[in-house]
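1. Test case, fold it:
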Amino acid sequence: MKSLQGKTILLGITGGIAAFKAASLTSMLVKKGAEVHVIMTESAKQFITELTLQSLSKQRVYSDTFQERDPSSISHIDLADSADLVLVAPATANILAKMAHGLADDMLSTTLLAATSPVMVAPAMNVHMYQHPAVLNNIDILSRRGIQFIEPGEGLLACGYVGKGRLEEPEAIVRCVESFFALSSRPESQPEQPLKGRKVVITAGGTVERIDPVRYISNDSSGKMGFALARAALAMGAEVTLVAARTDEEPPQAAGLRVVKVESAQQMYDAVLGVWEDCDILIKAAAVSDYRPKEQAAAKIKKSGDTMLLELVKTTDILETLGKTKNKQFLVGFAAETGDTEAFAKEKLVRKNCDLIVANNVAEAGAGFGLDTNIVSIYDTQGVVAQWPLLTKDEVARRLLLLFAERMTGISV
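-> Sure thing, here's the model as predicted:
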């Protein structure tokens, strides 16, 4: 199946050992029907030849900004204008820095500055380089601009280290490209608002369990993912109720959006239960406290002694309760983990009787709390449904709502 038929992809290749994988990537994209134009940096040419990529792409390969063969056009502008997607794979720390700070000193970086199409980047480098604060800061800058990232894999690197930094395999990169075009293209017959008439309930933020009037137990949740979901659901025509606990910013204000402010897990439980029977989709993106103080002091507890004993009791598990009582509702849970993400997500999905679980490893760069980006995997009872690279939370929300709409109606959106 030529899933990329009619698409023009500008493939940027930079100088790392992973550049050899660009040959397979080019071949796969061409076999999927894409027209692939390759730009190589001078460093990339140390690892793989222009002739190899020209033979596989059936197109001229570019590397020199000043090698203009057609006097009627400027190559880097023409390439940028013609692209439906710019894909940089592998992307070194050097090209990430150039992209983040607007440097243009070669053919690829100059073309990237001129590009108006979406840009997708697949980093590859030493594990310590990938974890360097400067690199992470550049990734954050680019993510905020809407650049999409295909996370590197973990394993034995060419330098001998074992860790995160390997270029994702060409097959996986192609799947990401296919997923991008599938989600960004709409058939003319498809309704612009696939959730029109649906009632969607979204929880956001971290609940607060009071110890005394000035102290509390809570969770690291900014509410940004829940707010992004609310905006996306509204844009797709849904009637949205947002149940918000403690958040880093005020909830969005928009026509058709009802905001219910709560504090504790019990208050969130009561608010959700009040709209549960009448909703079509409930998305529990909030971080709800698992425990609360058994006793809440009426006045500030004064400091005394070197230790303090605080007895905690379980709060009501909102998602599990809903899972036991759902009938027509489409129930989605979130799982924020720090390791063994897939195993914990699958267990939570079954135990809480969800239709889907959206999981992320908050220990990963770009996927933690309070950020504008996320890296998520979605699971159902059959296993993984989708895995997306580093995206803005607004883009994650848009993709999730399209997926939920498709699952509810059976109509591809």
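
2. switch to C-alpha atoms for all contacts and neighbour counts from now on
-> OK.

3. can you confirm H76 is in a strand?
-> No: counting by DSSP: H, G, I helix; E, B strand; the rest coil, H76 falls outside a strand, being helix.

4. So what's the residue count around it?
-> Number of residues near H76 (other Cα atoms under 10 Å) recorded here: 23.

5. thought it was touching M107?
-> Yes: counting by Cα atoms under 8 Å, H76 does reach M107; the two are 6.8 Å apart.

6. helix, strand or coil for S304?
-> Judged by three-state DSSP, the three-state class of S304 is coil.

7. wait, F334
-> Here F334 is recorded as strand under three-state DSSP.

8. separation between it and M28?
-> The spacing between F334 and M28, counted by Cα to Cα, to the nearest Å, is 34 Å.

9. Packing partners of the one helix or strand N137 maps to?
-> Per DSSP states H and E, N137 falls inside helix 133-144. Under the contact criterion of 3 or more Cα pairs under 8 Å, 6 or more residues apart in numbering; DSSP states H and E, helix 133-144 touches helix 93-101, strand 391-392.

10. right, so of the ones you listed, which gets closest to L403?
-> Closest to L403 of the helices and strands packed on helix 133-144, according to Cα to Cα: strand 391-392, at 15.8 Å.

11. Please generate a structure for the following sequence too, so the two can be compared:
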Amino acid sequence: MLDGKRILLIVSGSISAYKALELTRLLRKAGASVTPVLTQGGAHFVTPHALQAIAGEAVHQDLWSLAAEAEIGHIRLARLPDLVVVAPASADLLARMAHGLADDLATTLLLATDRPVLVAPAMNWAMWAHPATRANMAALEARGVRVIGPNTGAMAEAESGPGRLAEPAEMLEAVARLLGAAPPALPAPLAGRHVLVTSGPTQEPIDPVRYITNRSSGRQGHAIAAALAALGARVTLVSGPVALPDPPGVGMARIGTAREMLAACEAALPADAAVCAAAVADWRSAGMAPQKLKKVPGQPLPPLELALNPDILATLSAHPRRPRLVVGFAAETENVVANAVAKRQRKGCDWIVANDVSGDVFGGSRNAVHLVTAGGVEDWPDLPKEEVAAKLAARVAETLAGGAEA
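-> Below you'll find the predicted structure:
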């Protein structure tokens, strides 16, 4: 795929520098040669011996090397590759790139090269969000520097947010795209897994014309189904009435009422995971009128007796064929986190994704959620619903792979 391609890999100071070793291995496996450059900060996290052993080439560190500079080594290195990759790219290195500094080998190479450059940022979420970093990134992108990541997730500082280095497989795919090569055939993390997803509202008929429902658009649930399918899962999406296209590669089960949704969910079992994102009506009319209820002047209003609908989340959580991972949603208008924590315990599910729906979340394009697990509460930033879905799908994949506790 990358046969004959030459990559100059700059590894700067970040705890995630260990991923540069796996990236090097993947690049070489794809047929590329890798010339490594290790900054002073990077050498605190990976050793030149390890990087050299995996790259199969000498590691370059010193701008002032007499042997290398006898042949103007930094210029030769700058012109050698087909692509320069900076992974990880620390906040400090990005700042020095943006301001055109050349005070060590890495920055000198980056200033001297005329080849395309791909950076993979990695830093604490607060550093990534800082106006200085945002300005530096804008300047670099305006000059044509390509960017992969950063991803969102747990960090070394026991915090969570955007700033994680992209995964080696993602960086390899980005390299392949930039060099016009076919992306590698990578194993899908959810291949062979079956995930059940519920989405949208339910409609509980009062008479042949009227029904009880809510304002759910189904956009978040459908995005989750699409994100899980993109990771290779076989997805069964049980959806109430929505005005959305079916997600690609997803098996559909269309329902109207809560009882129909429960039946469809049970019919879809067994599943490795269930993500109950639907906004199920808690109540239904105790008895649907066979004819349209008429408004008769001077007559009392017809009585509306309510009955409880089945609790789909609680039923799946206690089911004999319970999925290994059961995820519920909590749409709240007050005390969002406290209510979600109580709901997780009450329903018996593994996770609750909670959000405040007092604004324009229903039908909107963005969501700010809290992920409630047995280990605590993660506050995710306001994101497009598609990014919330991708982030949640990645966590599901990690858990089912055994890399995290439910």
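
12. picking that back up, turn the helices and strands packed on helix 133-144 of the first structure into a markdown table, including mean neighbour count and distance to H37 of the first structure.
-> A markdown table is the format used below for those (neighbours: other Cα atoms under 10 Å; distance: least, Cα to Cα, whole Å):
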| stretch | mean neighbour count | distance to H37 of the first structure |
| --- | --- | --- |
| helix 93-101 | 18 | 18 |
| strand 391-392 | 25 | 25 |
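
13. The equivalent of A263 of the second structure over in the first structure: neighbour count?
-> In the first structure, the residue paired with A263 of the second structure is D270, using TM-score structural alignment. D270 of the first structure has 14 neighbouring residues, counting by other Cα under 10 Å.

14. How much space separates D270 of the first structure from V262 of the first structure?
-> 9 Å.

15. now L79 of the first structure
-> Distance of L79 of the first structure to V262 of the first structure, given as Cα to Cα: 52 Å.

16. Tell me where the stretch 201-350 of the first structure has helices.
-> 224-235, 265-276, 318-325, 341-351 (DSSP state H, counting those that start in this stretch).

17. which of those helices is buried the deepest?
-> Of all those, helix 224-235 has the most neighbours on average by mean count of other Cα atoms under 10 Å, namely a mean of 25.

18. Report the distance from that one to the chain centre.
-> 14 Å (Cα atoms, centre = their mean, to the nearest Å).

19. can you check stretch 195-213 of the first structure too?
-> Its chain's C-alpha centre and that of stretch 195-213 of the first structure lie 21 Å apart, by Cα atoms, centre = their mean.

20. What span of the second structure is it aligned with?
-> Mapped onto the second structure using TM-score structural alignment, stretch 195-213 of the first structure spans residues 190-208.

21. what does stretch 334-344 of the first structure give?
-> Counting by TM-score structural alignment, stretch 334-344 of the first structure corresponds to residues 329-339.

22. which other residues reach the matching stretch?
-> Contacts of stretch 329-339 of the second structure with the rest of the structure, by Cα atoms under 8 Å, 6 or more residues apart in numbering, involve 276-278, 340, 343, 352-358, 370, 372, 377.

23. again, but for stretch 154-161 of the second structure
-> Residues from elsewhere that reach stretch 154-161 of the second structure (Cα under 8 Å, 6+ apart): I15, N124, W125, T152, G153, R164, E378, W380, P381.

24. The last one against L371, yeah?
-> In this case it means P381 of the second structure. No: taking contacts as Cα under 8 Å, P381 of the second structure lies outside contact range of L371: 11.1 Å.

25. of those two, who's got more company?
-> Taking other Cα under 10 Å, P381 of the second structure and L371 do not tie; L371 has more neighbours (21 against 15).

26. residue in the first structure matching that one?
-> Using TM-score structural alignment, the partner of L371 of the second structure in the first structure is I378.

27. Could you do A67 of the second structure as well?
-> Matched across to the first structure, A67 of the second structure finds no residue, judged by TM-score structural alignment.

28. Confirm R25 of the second structure sits in a strand?
-> No: per three-state DSSP, R25 of the second structure lies outside any strand segment and is helix.

29. That one matches what in the first structure?
-> If you follow R25 of the second structure across to the first structure using TM-score structural alignment, you land on a gap.

30. same question, A314 of the second structure
-> Checking TM-score structural alignment: A314 of the second structure goes with E320.

31. In contact with its match: list those residues for me.
-> E320 of the first structure neighbours (Cα under 8 Å, 6+ apart): R351, K352, N353.

32. any idea how far the second one lies from T392 of the first structure?
-> Shown here: K352 of the first structure relative to T392 of the first structure, a distance of 28 Å by Cα to Cα.

33. where exactly do the strands run in the stretch 51-200 of the second structure?
-> With strands called from DSSP state E, counting those that start in this stretch, the stretch 51-200 of the second structure shows them at 83-89, 117-121, 146-147, 151-154, 160-164, 194-199.

34. what's the average distance of the fifth one to the first structure?
-> Think strand 160-164 of the second structure. Using mean Cα distance after the TM-score superposition for the first structure, strand 160-164 of the second structure ends up 3.5 Å from its aligned counterpart in the first structure, as a mean over the superposed pairs.

35. can you check the third one too?
-> Overlaying the first structure shows strand 146-147 of the second structure at a mean distance of 3.2 Å from the equivalent residues (mean Cα distance after the TM-score superposition for the first structure).

36. What helices and strands are in contact with that strand?
-> Helices and strands touching strand 146-147 of the second structure, by 3+ Cα pairs under 8 Å, 6+ apart, are strand 117-121.

37. Point out the other helices and strands that the strand it packs on packs with.
-> Checking 3+ Cα pairs under 8 Å, 6+ apart, strand 117-121 of the second structure ends up next to strand 83-89, strand 146-147.

38. Residues touching that strand, excluding its own?
-> Here strand 117-121 of the second structure makes contact (Cα under 8 Å, 6+ apart) with 83-91, 144-150, 163-166, 171, 175.

39. I'd like to know which of the helices and strands packed on helix 133-144 of the first structure is closest to A230 of the first structure.
-> The nearest among those, by Cα to Cα, is strand 391-392 at 14.6 Å.

40. from the chain's centre, how far out does that closest one sit?
-> Computed by Cα atoms, centre = their mean, the chain-centroid distance of strand 391-392 of the first structure equals 4 Å.

41. The helix or strand that comes right after it vs the second structure, average offset?
-> Next along the chain after strand 391-392 of the first structure, taking DSSP H and E as the criterion, comes helix 393-409. Helix 393-409 of the first structure, aligned to the second structure and superposed, deviates on average by 2.0 Å (mean Cα distance after the TM-score superposition for the first structure).
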